[in-house]
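Undergrad: need a structure here:
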Amino acid sequence: MTSRSTSPERTSRIVRRHSLAALDESDWKALSEGNPFVDWRFLNDLEQAGSVGKPAGWIPYPIADEDINGRILSAASAYLKEHSHGEFVFDWAWARAAQGAGLSWYPKLLVASPFSPVTGPRLLGSDRHPQAASRVIEELQRIVLEHGLSSAGINYCTEHDARLLDQAGWLSRYDWQFHWSNRDYGDFDDFLATLRRRARKNIRAERRKVQESGWTFRWVSGQDISARELELATRCYLSTFALYGNRPMLNAEFFRRSAASFSDRFLVCIASHADEDLACAVFWRSESTLYGRYWGSLDDTRDVHFETCYYQGIDYCIRHGLKTFEPGAQGEHKIRRGFLPVKTRSFHFIRHPGMHRAIAQYLKAEDQALMRYREHLETLSPYAE
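TA: A predicted model of the protein is given here:
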């Protein structure tokens, strides 16, 4: 696939690339709104470490709308996909339906942050340059039609993106995640005071059990992390995937690069017992948000999981004045620990008219089920008010 230029009278042009390295880092970063998972460094680290690429079934194909001086106005981290792994917006049923109808679902085009179910700008610059972002949408559609792909998807997008995609007629889909919000708490006890008695009692019991068992915790950043601690993060990540029989897409080189790239915005919370590091959780942060991404353990540490992944993160946010904690996808059990449902959005352009109609009908039924689910979630809130 080659780059496509716009007509001469236009004051901008669309370009297609085969690597993020072919696009200007500073322009890209200026449009990423501080979100680490669409940051040029994060996406480039994935490429350079081999976590994405043809062997991984995530073929980089970034698209940008540039002005006449080559400055990026809008862009999308697009990938040609040969499977649906690592997306967290599940379309396996659509793939099976396509196969049953004698159609191919793969390859497809996806705009996403690989392996990262984190809402953020997917049409970079859509807030400042909506016309340029609309041209990127048109280019995504053009690629699907030109190359006979089944579809294009845009996962975990912002409301700015959503408005433009609604206008373009893409199919809308949503789901629920569970996030924690800092209500200007002074400390962890201040947070607990806002909960109902039972929730407060359960959290204190979970934390006390871990403490009395002799576990200790420390945070290290990419700026200070040692080679041994990075090795622990990699081993713990791999252990989780081995436990569930899944293929790990990240590797030691990615974690090494990301720690160096993000410095104090890359964080690892390490759980130790009897002076031995046995478990950890990997986080990234922005100015306002903590993102929990990867957990793993070298021992049976169920209770330590909740402390490392949730309570330590809440404590960190309170100490550092962060407003939001996003601990990852799924997990209704997070509600009783103070995390509440937040809507996530994705959009889909389906080439085949019959598949488009079938998926639209599917999404209509799914929407109704998800609204009923939200009503159920509201009854589980642990907060006293």
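Undergrad: okay, CA-based contacts and neighbour counts for the rest of this
TA: OK.
Undergrad: mind listing what's buried along the longest helix along the chain?
TA: Residue-count comparison of every helix in the chain, with assignments taken from DSSP state H, identifies helix 353-378 as the longest. Judged by neighbour count using 16 or more other Cα atoms under 10 Å, the buried positions of helix 353-378 are 355-356, 359-360, 363, 374.
Undergrad: second input sequence below; structure requested for side-by-side comparison:
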Amino acid sequence: MYQVRSIEGISEISAKDWNHLCGQDYPFLRHEFLHALEASSAVSPSTGWTPCHLLMNEGRQLIAVMPMYIKTHSYGEYVFDWVWADAWQRYGLPYYPKLLTAIPFTPATGPRIGTHHPLNKIVPLFIEAIQALGESFNTSGWHGLFTEPELTQIGKDQGLFTRLGTQYHWFNRQYSDFEHYLAHMMSRKRKSIRKERDKISKLNLRIRCLEGHEIDSTALNHFYQFYQITHLKRGRKGYLNRAFFEQIVQKLPEQLMLCSVERSTEVIASALFFKSSTTLFGRYWGATEEIDGLHFETCYYQGIEYAIRHGLQRFDPGAQGEHKIARGFEPVDTWSLHWLAETGFQPALTQFLEEEHQHIRAQQDDLRTYLPFHKNTHSQED
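TA: Now for the predicted structure:
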């Protein structure tokens, strides 16, 4: 009764059918977002991302979908497996291609399967299909990145490897405004943030939060220039091209916010955010000049103020960055799932993941001691 097939592009299924199963609140699983990646060729075989999305039918009825890609490298994933690839190579086996379920270039935890059925019914069927596809495509395995807790647990119960990671998120504890938020901090930490923000406020800059269709072509031109400047400083061009950003501004305006920084009539920096009904996602940033504290103001403090103003529960500012701790972003777990076809690596991989898990837990415990809040302030773990 159940059939799973793969398609070679998101355009092979209608936005209506895909979004009916995935919903439209979490922006990165929406058909429009994934289609923009493919239509702009940011995701394509030539960039090492070959779409291979899975569709599940019960009889004639489509009941579940899952994004998936055949990868020929590990760039743009943010769960680093270069050590694994090296081990495969030294063992005389190819690590690439591999199968990947993830949102390209987007390290944001969220749903990875769209369905109205219980996940514990759907996941085993997808795993079976993935393993069959892995064999037919001669891949080293499959990886599911930044999986939500329910999917992570079901995958673990099905015998998949689980891998722990850390990000730093801000949580809204019914703050009325930014000062109310600061009031929950120790005096020294509170003064440090005020000093940091005061430094920017004295520069006579205008900071605006543009939403939806307020993000016009001029604002997008400035942002895209800044986005590429940020990546060129690291010696490479940004993964995403202007065509991608044009499409998401056109197709997902209600889920975008652009923080624009202006000096007189000149735009000098901007940061692009996505949002759901509960969460703000900080994604891309850039500036034409280095101004001490401007990155923190634009990407973090403005995001916190926006989340408070709009009653959002959480602010996910993106991957990495222990410097976020001092500004009230708390360590949170991220998870990934893994299936490897070569069983000979399982003992070594099990040991690697256990040791990494212990190290990350110890690091998280240590990092929480640096949070700026009063001791009686509840942490996210509570």
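Undergrad: which one among the buried residues of helix 353-378 of the first structure gets closest to Arg336 of the first structure?
TA: Nearest to Arg336 of the first structure among those: Arg374, at 15.0 Å, using Cα to Cα.
Undergrad: and Gly120 of the first structure, what element?
TA: Here Gly120 of the first structure, judged by DSSP states H and E, is contained in no helix and no strand.
Undergrad: okay, now it: neighbour count?
TA: Using other Cα atoms under 10 Å, Gly120 of the first structure has 24 neighbouring residues.
Undergrad: Tyr156 is in contact with that one, correct?
TA: Yes. Contact status for Gly120 of the first structure versus Tyr156: in contact at 6.4 Å, counting by Cα atoms under 8 Å.
Undergrad: what do we get in the first structure for Phe33 of the second structure?
TA: Correspondence of Phe33 of the second structure to the first structure, assessed by TM-score structural alignment: Phe42.
Undergrad: buried stuff in the helix or strand where that match lies?
TA: Here Phe42 of the first structure is covered by helix 40-48, with elements defined by DSSP H and E. Neighbour-count burial for helix 40-48 of the first structure, with 16+ other Cα under 10 Å as criterion, is recorded at 40-47.
Undergrad: take those residues and write them to TSV, including distance to Val282 of the first structure.
TA: TSV is the format used below for these (distance: Cα to Cα, whole Å):
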residue	distance to Val282 of the first structure
Trp40	19
Arg41	17
Phe42	14
Leu43	17
Asn44	19
Asp45	16
Leu46	16
Glu47	19
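Undergrad: what's the closest of these to Gln368 of the first structure?
TA: Minimum distance to Gln368 of the first structure across those is 34.9 Å, recorded for Leu43 (Cα to Cα).
Undergrad: what distance do you get for that closest one to Leu110 of the first structure?
TA: Computed as Cα to Cα, to the nearest Å, the Leu43 of the first structure to Leu110 of the first structure distance reads 14 Å.
Undergrad: how about Met249 of the first structure?
TA: 17 Å.
Undergrad: more crowded one of those two?
TA: Under the neighbour definition other Cα under 10 Å, Met249 of the first structure and Leu110 were set side by side, and Leu110 has more, 26 against 17.
Undergrad: what's the more buried one aligned with over in the second structure?
TA: Using TM-score structural alignment, the partner of Leu110 of the first structure in the second structure is Leu100.
Undergrad: cool, Arg256 of the first structure as well?
TA: When the structures are aligned by TM-score structural alignment, the residue of the second structure matched to Arg256 of the first structure is Glu246.
Undergrad: so who does the aligned residue in the first structure for Pro317 of the second structure touch?
TA: In the first structure, the residue equivalent to Pro317 of the second structure is Pro327, according to TM-score structural alignment. When contacts are counted by Cα atoms under 8 Å, 6 or more residues apart in numbering, Pro327 of the first structure is found next to 178-179, 290-293, 309-310.
Undergrad: now, which of the residues you listed sits nearest Phe349 of the first structure?
TA: Nearest to Phe349 of the first structure among the contacts of Pro327 of the first structure: Phe178, at 27.0 Å, using Cα to Cα.
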